[in-house]
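Enquirer: need a structure here:
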Amino acid sequence: MHGVASCQRGARAPGRHRLRARTIPRLAHNGRVNASDPLAALSALRTEEGSALLASLASYDPADELAVATRLRREHPADLVSAALGQARLRQRAAAKFGAEDAGRMFFTPNGVEQSTRRTVAAHRAERFAALGVRSVADLCSGIGGDAIALARAGISVLAVDRDPPTAAAARANAEALGLADLIEVRCADVTDIDTSGYDAVFADPARRGGRGRIFDPEAYSPPLSWAIAAARTRPFAALKIAPGVPHEAVPEDAEAEWISDGGDVKEAVLWFGTAPGTIRATLLPGPHTLTGRGLPDPAVRAVGRYLYEPDGAVIRAHLVAEVAEDVGGGLIDATIAYITSDELRPTPYATAYEITDALPFNVKKLKALLREREVGNLTVKKRGSAVEPDELRRKVKPQGPGAATVFMTRTAGAPAMLVGHPA
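Expert: The predicted structure is shown next:
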């Protein structure tokens, strides 16, 4: 990426655009619309006929799509039916991120569903902005408006910017559908054209996917991370959403870095400016539970004790395993493995605890015999630092019986090992 930042969420948007009313095509007098044109399809779906058609598909089963389409085309133009069915499928996919109620009222693009921030994560970030006293945010690379919606619901006025016309049109439609149009202004433009000087804060979510899939080099983001950091430094407060695998050395000294997980799945990392420079955090949702780095050295390696703690992925990404180990009075089972062991059971939201019944050198035959003896049929296989594939291991040990167990395929003090236990 050179020169101009793009922040393009859609698949086909050229260069720079400004979204005006006339760029959204109206239905022709015969009610027909080109369903392959995203702007035309969105416009059609927002008419009285299109809205009613979408509402009728709220709970349809995609497995019955052919029969449903055949029936609906008797009463509606074929292209409108195709557009409605496509949007209904996107709404069903989006329910996991936005909740069924919001998703059932919103409009999506395929990339918008894939790349949008989960509602719980966006709400957490919006609450942090609100707690800082932020009343206005320039949301650069806004996509279909997921973060803008959360910010507006926190009482913050938002300028939502995306250069892809169908994406920007969807963001505007979503602000209107959710009753937030008074707080969200949508602008279809290149983010480098935006004057953010009148806003308390900047939020940027650079595109991290390209034609070949996920982008790992921060300077290949669209816009590049260096551009987003420069934009962040122009305002009193800023937050930049980045990939959770970002190297720690790429975090600027004047930024706070926060890794966020939701329901145990790591969702993103965020660089905060104007908050606590140099601070490292791991935030777990729901909660939230936030663990702050204390600059501890790596924990010592010790023999496997009665309990094994599996830190949350956000804790691991934030390099805060040492903080959890100190909190539970434990050490590592191996210098390179993020499993903590202790003889004490200390409740913590930052790790899942297991009681270990057996610690064995790696040997599939011995494991199979042990599981047969314990009558274990419900077997959970976890791995860290092991080449063993869980499905392959299950086929080899053939678990049978009413019992349940968890086996960790890992290393202890550098040697392949099997730890058998159950949730504490």
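Enquirer: only C-alpha atoms for contact and neighbour calcs from this point on.
Expert: OK.
Enquirer: hang on, residue 41 packs against residue 82?
Expert: No: with contact defined as CA atoms under 8 Å, residue 41 does not reach residue 82; the gap is 9.1 Å.
Enquirer: here's the other one to compare against:
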Amino acid sequence: MDSAELSLLLTTEGLRLVDSLPEYSAKGAVQQVAALRKAGHSPELVAAALTQSRLRQKARAKFGGFADRLLYTQAGLEQATRLKVAALHAGRFRDAGVRRVADLGCGLGADALAIAALGIPVLAVERDEVTAALAAYNLAAFPDVEVVHADAESVSLEGVDAVYLDPARRTAGTGETSRLTRPDDYSPSVGFAFGLGERMPVGVKLGPGFDREQIPGSAEAQWVSVDGQLVEMGLWFGALARSGVRRSALVVREGGSAELTAAADSVDAEVRPLGEFVYEPDGSIIRARLIGALAERLDAGMLSAGIAYLTADSVVETPFASAFRVRERLPASETALKRALRERRIGTLEIKKRGVDVDPAALRTRLSLKGPESATLILTRVDGAHEALLVDRVG
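Expert: Next comes the predicted model:
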């Protein structure tokens, strides 16, 4: 989206058109364009409105019922915080007694929206002009939110007592962009964000794969997964960090959230023989290096050194891992495995792997599966040796 498209969109005609459009369908887009053009709308407005319709449909995964109240860019939506996670972020600022927050690099305004919804005034700063205008629209319902088009690293923080940053991790622009690989190239830069964290309460949202060696020792690091998908790592400084917590894994699902915390990385559990059950820890647990802490809760041991699978003789319900009951150990060689699966009439197979060099999709094709039965296959190492475990999900 460029400034010309934005000008068309932010008119009474443009906003009414976007809100009047039916559910987006790629198959029906050509006919819809023709109908809108016949109704007298310009080609530019039709294109901008249909783009919003498509992005609103995608945004429902992040914003639920609020998706149709907001406007988007492709790049902004890709980086926007999921609303349920943004609400948890906002809760930190409320619990710390913060009076005014600066959201530096606010993007489309998701985190600012959640903070403002708790009655906390927000200074929302965005460097990209189009994105800043859309943020102003998205946050217009909150009188205590000021949206500023400016560079986040140069804006005055007078009157602000806490900062939130979601540094842009993609190249500049509002359409198709590419991912930045060097933290120094983020906007605002990681160095700037960490510098602020040395002198005031600060929250920084980063990708879950951020180099752990660069995490400041004073920060609380929290990895977050939503519905099984690892989505972010948050670093919290000053009053926003919890006493005694330096590592956290937060699991957010439809029914609520659960968290495992520790003062530091946990030591992995001892390797033990394969039991009746295998656990696959959630991605947040793995990234936070809390597998050992989880193993203690489950009375489990490692399946193999350095492999993120746990095993136990009994099953414990936990939000932090998926549990599988072991049916049997199958031959690890592909030819023998194919024969064994055929004998068991398994036609639908979920393949999981850790510690082995195999492409599950390609292997599934080569196995030529046939039959009415279904199962899960775990390809991994058991006490260092390659194994194929035929398992069933528990629950």
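Enquirer: re earlier: of residue 41 and residue 82 of the first structure, who's got more company?
Expert: Legend: neighbour count by other CA atoms under 10 Å for residue 41 of the first structure and residue 82, higher for residue 41 (27 against 19).
Enquirer: if I line the two up, what does the more buried one land on in the second structure?
Expert: When the second structure is aligned by TM-score structural alignment, residue 41 of the first structure is paired with residue 5.
Enquirer: same deal with residue 401 of the first structure?
Expert: Using TM-score structural alignment, residue 401 of the first structure pairs with residue 371 in the second structure.
Enquirer: wait, what's in contact with residue 410 of the first structure?
Expert: The contact partners of residue 410 of the first structure, by CA atoms under 8 Å, 6 or more residues apart in numbering, come to 337, 383, 384, 385, 386, 416, 417, 418, 419.
Enquirer: So it belongs to a strand, correct?
Expert: Yes: the assignment for residue 410 of the first structure (DSSP: H, G, I helix; E, B strand; the rest coil) places it in a strand.
Enquirer: now it: how far from residue 183 of the first structure?
Expert: Remark: distance between residue 410 of the first structure and residue 183 of the first structure (CA to CA, to the nearest Å) = 51 Å.
Enquirer: Now do the strands in the stretch 201-350 of the second structure.
Expert: Per DSSP state E, counting those that start in this stretch, the stretch 201-350 of the second structure carries strands over the ranges 202-206, 220-226, 229-237, 247-253, 256-262, 277-281, 301-302, 310-312, 321-330, 346-353.
Enquirer: hey, where'd the helices end up in the first structure?
Expert: 38-45, 48-56, 65-72, 78-98, 100-103, 110-115, 119-131, 146-153, 165-177, 225-232, 313-317, 321-328, 364-374, 390-397 (DSSP state H).
Enquirer: Residue 302 of the first structure: which of those helices is closest?
Expert: Among those, helix 321-328 comes nearest to residue 302 of the first structure, with 11.6 Å by CA to CA.
Enquirer: so what's the corresponding residue of the second structure for residue 386 of the first structure closest to, chain neighbours aside?
Expert: With TM-score structural alignment as the criterion, residue 386 of the first structure lines up with residue 356 in the second structure. Leaving aside its chain neighbours, residue 356 of the second structure sits nearest to residue 380 (5.8 Å; criterion: CA to CA, 6 or more residues apart in numbering).
Enquirer: which residue lines up with the one you found in the first structure?
Expert: Aligned counterpart of residue 380 of the second structure in the first structure: residue 410 (TM-score structural alignment).
Enquirer: what separates that match from residue 399 of the first structure, distance-wise?
Expert: Distance, residue 410 of the first structure to residue 399 of the first structure, using CA to CA: 20 Å.
Enquirer: Show the contacting residues for residue 205 of the second structure.
Expert: With contact taken as CA under 8 Å, 6+ apart, residue 205 of the second structure is in contact with 165, 166, 167, 232, 233, 234, 235.
Enquirer: I meant residue 322 of the second structure, not that one.
Expert: Residue 322 of the second structure makes contact with 279, 280, 281, 282, 393, 394, according to CA under 8 Å, 6+ apart.
Enquirer: My read is that the fifth one contacts residue 325, right?
Expert: Read that as residue 393 of the second structure. Yes: in this structure, residue 393 of the second structure is within contact of residue 325 by CA under 8 Å, at 6.4 Å.
Enquirer: out of the two, which sits in the busier spot?
Expert: Shown here are residue 393 of the second structure and residue 325; by other CA under 10 Å, residue 325 has more neighbours (22 against 14).
Enquirer: re the thing from before, near the match of residue 386 of the first structure, how many other residues are there?
Expert: Using other CA under 10 Å, the number of residues around residue 356 of the second structure comes to 11.
Enquirer: mind checking how far it is from residue 392 of the second structure?
Expert: Applying CA to CA to residue 356 of the second structure and residue 392 of the second structure gives a distance of 20 Å.
Enquirer: what does residue 330 of the second structure give?
Expert: From residue 330 of the second structure over to residue 392 of the second structure (counting by CA to CA), the distance is 14 Å.
Enquirer: Next, name the residue at the spatial heart of the second structure.
Expert: What sits nearest the mean C-alpha location of the second structure, by CA atoms, centre = their mean, is residue 231, with 1.7 Å.
Enquirer: With adjacent residues omitted, what lies nearest to the aligned residue in the first structure for that residue?
Expert: The equivalent of residue 231 of the second structure in the first structure is residue 267 (alignment by TM-score structural alignment). Distances taken as CA to CA, 6+ apart put residue 261 closest to residue 267 of the first structure, at 5.3 Å, once the chain neighbours are dropped.
Enquirer: Could you do residue 311 of the first structure as well?
Expert: Spatial nearest neighbour of residue 311 of the first structure, chain neighbours left out: residue 351 (3.9 Å); criterion: CA to CA, 6+ apart.
Enquirer: Identify the residues contacting the residue nearest to the centre of the second structure.
Expert: 207, 208, 223, 224, 225.
Enquirer: check contacts around the third one.
Expert: For residue 223 of the second structure, the contacting residues are 208, 230-234, 248-250, 284-285, 287-288, by CA under 8 Å, 6+ apart.
Enquirer: got a markdown table for those, with distance to residue 269 of the second structure too?
Expert: Output for those, formatted as a markdown table (distance: CA to CA, whole Å):
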| residue | distance to residue 269 of the second structure |
| --- | --- |
| 208 | 23 |
| 230 | 23 |
| 231 | 26 |
| 232 | 26 |
| 233 | 24 |
| 234 | 26 |
| 248 | 18 |
| 249 | 18 |
| 250 | 21 |
| 284 | 17 |
| 285 | 14 |
| 287 | 16 |
| 288 | 15 |
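Enquirer: returning to that earlier point: the match of residue 41 of the first structure and residue 46 of the second structure, how far apart?
Expert: According to CA to CA, residue 5 of the second structure stands 10 Å off from residue 46 of the second structure.
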